[in-house]
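Q: no sequence on hand, only this structure:
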């Protein structure tokens, strides 16, 4: 919940100018709902894609305050963040609800950015892998091998979001590797390798290189650093690594 429509429009202009020619990887920005239309106009002729921060799983109806996938598609939104830890914690979103949203996003041609991650208490109790397995299995329940390849997974340790504390490259890699192996069990090895797994949690230009070079970390779900020009520095680091 950052940036007014005007502020988002101004920042989108900065990003479009700075990120020209960055075509070796996908760049999505996910402004708040009220800024989607203005940002869409700014990035329409650029290499930047538009994402939304959430959606509901129905087309329309008595769901006051919710946004449908059809509304997003009319604004040329191509991806949507689903199951972010703040949605889970503050708004009580369950794995079952998240599963419905993922299925609906896929059916509407939107790319789900499916967030998973453990709390500090869960990590300290040694429950990280148990939590991740439950979230992945229930979030992807009933989704076919063909459709799961359309999902982007974002591992975001809750204890590292907005805290300034970042998972070490080894901690992040262990979680990503676990998720990749779990996907291979649920589907197959080829499918697991095709799925993009992002890391999210206090990513900055100072720590990003050490994370991104890890085998199973394919990109980042950027929080605070996406609100300022640090986002451009992250893209520059990725462009130097990807050949």
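A: On my side now, so go ahead. Only a predicted model underlies this, so the values are computations on that prediction, with no experimental measurement involved.
Q: C-alpha from now on. contacts and neighbour counts both.
A: Noted.
Q: what are the buried residues along the biggest helix by length in the chain?
A: The residue-count maximum for a helix in the chain (DSSP state H) belongs to helix 169-186. Neighbour counts using 16 or more other C-alpha atoms under 10 Å place 169, 172-183, 186 of helix 169-186 among the buried residues.
Q: and the next helix or strand past the one helix or strand residue 88 maps to?
A: Secondary structure assigned from DSSP states H and E places residue 88 in helix 85-91. Next along the chain after helix 85-91, taking DSSP H and E as the criterion, comes helix 95-107.
Q: also this one, for the comparison:
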């Protein structure tokens, strides 16, 4: 059985790292996540990761509390660096060489983001974690995921969530919510389905980059996806 996707961009929300906790990082969940990634890594897949910071601090929440929006966004970017370092530690404990590349320069703890260097790391079978968003305020980590995926020429953008795909309305609120196995970029934008923000969706559409939304808590789902099994929902 051959791989369908050789180079992937895995988009993880900060909230995913909370596991069953209310805040911060759940050590047991991040260990589970590392093992799921290892199963894919051992198949020879080149893996890049963009991670959010919502388990620690969200820029838009800070803005609602009265902080300057740009300042709040920079604080959120720093939260993503903390998550990236935690994930790097978990991955390296599973014997996977990993590099954290930050869009905000902080040489003592991360490499500066350089596109060609990132691609070279992937070619050398190193996992690359992109931290600090795009390095600019007013952009989400969804947009970062789409941008980095396009830059490194990823085959697919995998958005890891707590639900098993895209629904026509919130399944936690509506019992009659219908799962959409496949949807176009324009439909996702026009119907405001909250798959990703509109900037991210537009970037993916312009670069013909498919998005797969899936439940990361479903064991083995990541490996199934890279081999082409129909998991979650596809935006293309």
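A: Everything's here; your move. Since the model is a prediction, treat every value here as computed from it, not as a measurement.
Q: could I get the TM-score for this pair?
A: With the length set by TM-score structural alignment, normalised by the length of the second structure, the two chains reach a TM-score of 0.34; 123 aligned residues with a C-alpha RMSD of 5.2 Å.
Q: show me what counts as buried in the helix holding residue 88 of the first structure.
A: Buried residues in helix 85-91 of the first structure (16+ other C-alpha under 10 Å): 85, 87-88.
Q: could you pull out the strands for the first structure?
A: 27-29, 48-52, 79-82, 111-116, 152-155, 197-199, 219-220 (DSSP state E).
Q: cool, the second structure as well?
A: Using DSSP E, strands in the second structure cover 7-12, 46-51, 98-102, 111-112, 127-131, 156-161, 166-167, 179-180, 182-183, 211-215, 233-235.
Q: dump the strands of the first structure to CSV, plus distance to residue 18 of the first structure and mean neighbour count.
A: Converted to CSV, the strands of the first structure look like this (distance: least, C-alpha to C-alpha, whole Å; neighbours: other C-alpha atoms under 10 Å):
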stretch, distance to residue 18 of the first structure, mean neighbour count
strand 27-29, 12, 18
strand 48-52, 11, 22
strand 79-82, 22, 26
strand 111-116, 24, 26
strand 152-155, 25, 25
strand 197-199, 23, 26
strand 219-220, 18, 22
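Q: output those in JSON lines; the columns should cover distance to residue 96 of the first structure.
A: Shown next, in JSON lines, are the strands of the first structure (distance: least, C-alpha to C-alpha, whole Å):
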{"stretch": "strand 27-29", "distance to residue 96 of the first structure": "26"}
{"stretch": "strand 48-52", "distance to residue 96 of the first structure": "20"}
{"stretch": "strand 79-82", "distance to residue 96 of the first structure": "12"}
{"stretch": "strand 111-116", "distance to residue 96 of the first structure": "13"}
{"stretch": "strand 152-155", "distance to residue 96 of the first structure": "16"}
{"stretch": "strand 197-199", "distance to residue 96 of the first structure": "21"}
{"stretch": "strand 219-220", "distance to residue 96 of the first structure": "25"}
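Q: wait, residue 161 of the second structure sits on residue 12?
A: Yes - with contact defined as C-alpha atoms under 8 Å, residue 161 of the second structure reaches residue 12; the gap is 7.5 Å.
Q: more neighbours, the two?
A: residue 12 (21 against 18; other C-alpha atoms under 10 Å).
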